[in-house]
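Student: Coordinates for the following, if possible.
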Amino acid sequence: MKKAVFLDRDGVINEVLTDRVKFVNKPQDLYFLPGVPEAIKKLNAVFEFIFVVTNQGGVGLGFMKESQLKKIHDYMIAELKKQGATIHDVAYCPHKPKAGCECRKPKSKLIVDLSEKSDVDLSQSYMVGDTDTDIIAGKRAGTKGVFLGKSDPLADAVFPDLISAVDWIIEDSKA
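Tutor: Here you go, the predicted model:
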């Protein structure tokens, strides 16, 4: 079985709620956080898959169409590829935040579905996120949790940003 790193999108890969952008509703709103392409490239060297799993309630709330979201993800993947970093697949929940669906994190369906599709061993994989819902979703699926921010009691490790977390993830995956 293969190993994977599951990355949340907003706040892990790209800016959100910053001076430059509030929400990413079109490709030109997507700005990578510092070190993200380099971090993903380093993870690509060790893990078979790098996936993005993201709640995108803006679709359900009518702020953008699903076709616009797909354009944002296509743009993100293409821009990362230009820098030598590969995202293998993106799974998202388009439903309203309180819709009660099975795919919205903190539920684990997005992670489990990707793992089944790609024969991933979740116990050897990692969920990286910037909210407790990301960490909870990863734990429910059976991954280790890496929190980006100040602290999260459920996380296996806490770092300020993705580039800071990468070396720990790689070392821990060898244990």
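Student: Please make it C-alpha for all contacts and neighbour counts, starting now.
Tutor: OK.
Student: What ranges does this protein have for its helices?
Tutor: 36-44, 57-60, 66-82, 109-118, 132-141, 162-174 (DSSP state H).
Student: quick one: the longest strand along the chain to chain centroid distance?
Tutor: What stands out as the longest strand in the chain, according to DSSP state E, is strand 49-55. Using CA atoms, centre = their mean, to the nearest Å, the mean C-alpha position of strand 49-55 is found 4 Å from that of the whole chain.
Student: another one to check against the first:
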Amino acid sequence: MAGAGKGMDKLIILDRDGVINEDSDAYVKSLDEWIPIPGSIEAIARLSKAGWLVAVATNQSGLARGFFDHDDLQLMHDALQQRVAGQGGRVDLIRFCPHGPDDLCDCRKPRSGLFRQIAEHFCLPLEGVPVVGDSLRDLEAGVAVGCEPFLVRTGKGSQTELKALPDGTRIFDNLAAVADHLLDN
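Tutor: Predicted coordinates:
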């Protein structure tokens, strides 16, 4: 953890499917199906190199549904981290919910358990932390703990844009555009 003052790290929380990689209604079940959205890997690396802590918070109910196992998920997350590292950046933390929609867990978005885990890990408050998602539940989970909502039009984002969004939601074409905005301001 960086110290106080000028080198203070900023935190950003990203959804995975539809923000970093292509989404699928049939679930992203294997490394072969995990396809980065153009510009997303570079965007994460640019944020990381500029001093941002990058965390991923992702619902992965395909685990509970038996569509893939923890090893498959780990291969996808390893690939994400390797690709970002190949661009000179890093993903600092990945937290996922392995439960199905009926499991009544605290971690499945729109609940905020994953966000609290991330805050605890970094010992950082979440007030004003950008949360980037393509679905309403991503934004709702972040807003519930004080995050600033950023919607991307990739994944399910174009459909989500038509819904009633949390107050103050900023809308961008993709993660690269979010990174441009954050790095310019």
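Student: Overlay the chains and give the TM-score.
Tutor: Overlay of the two chains. TM-score (TM-score structural alignment, normalised by the length of the first structure): 0.88; 169 aligned residues with a CA RMSD of 1.8 Å.
Student: hang on, the earlier thing: highest mean neighbour count across the helices of the first structure, which stretch is it?
Tutor: Neighbour counts (mean count of other CA atoms under 10 Å) averaged over each of those peak at helix 132-141, with a mean of 23.
Student: Show me what it is in contact with.
Tutor: 8, 105-109, 111-112, 122, 126-129, 144-147, 152, 154-155 (CA atoms under 8 Å, 6 or more residues apart in numbering).
Student: who wins for proximity to Asp29 of the first structure among the helices of the first structure?
Tutor: When those are ranked by proximity to Asp29 of the first structure, the top entry is helix 66-82, at 8.7 Å, counting by CA to CA.
Student: The closest one vs the second structure, average distance?
Tutor: Once fitted to the second structure, helix 66-82 of the first structure is off its aligned match by 1.5 Å on average (mean CA distance after the TM-score superposition for the first structure).
Student: Which part of the second structure matches that helix?
Tutor: Using TM-score structural alignment, helix 66-82 of the first structure lines up with residues 70-86 of the second structure.
Student: what's the offset of that stretch from the middle of its chain?
Tutor: On CA atoms, centre = their mean, the centre of stretch 70-86 of the second structure falls 14 Å from that of its chain.
Student: ok, now stretch 81-89 of the first structure?
Tutor: 13 Å.
Student: ok, Arg9 of the first structure - contacts?
Tutor: Val52, Val53, Thr54.
Student: before we move on, what about Leu162 of the first structure?
Tutor: Contacts of Leu162 of the first structure (CA under 8 Å, 6+ apart): Val12, Ile13, Gly35, Val36, Ala39, Leu148.
Student: Go again with 10 Å.
Tutor: Residues near Leu162 of the first structure by CA atoms under 10 Å, 6 or more residues apart in numbering: 7, 11-13, 33-40, 128-130, 146-149, 169.
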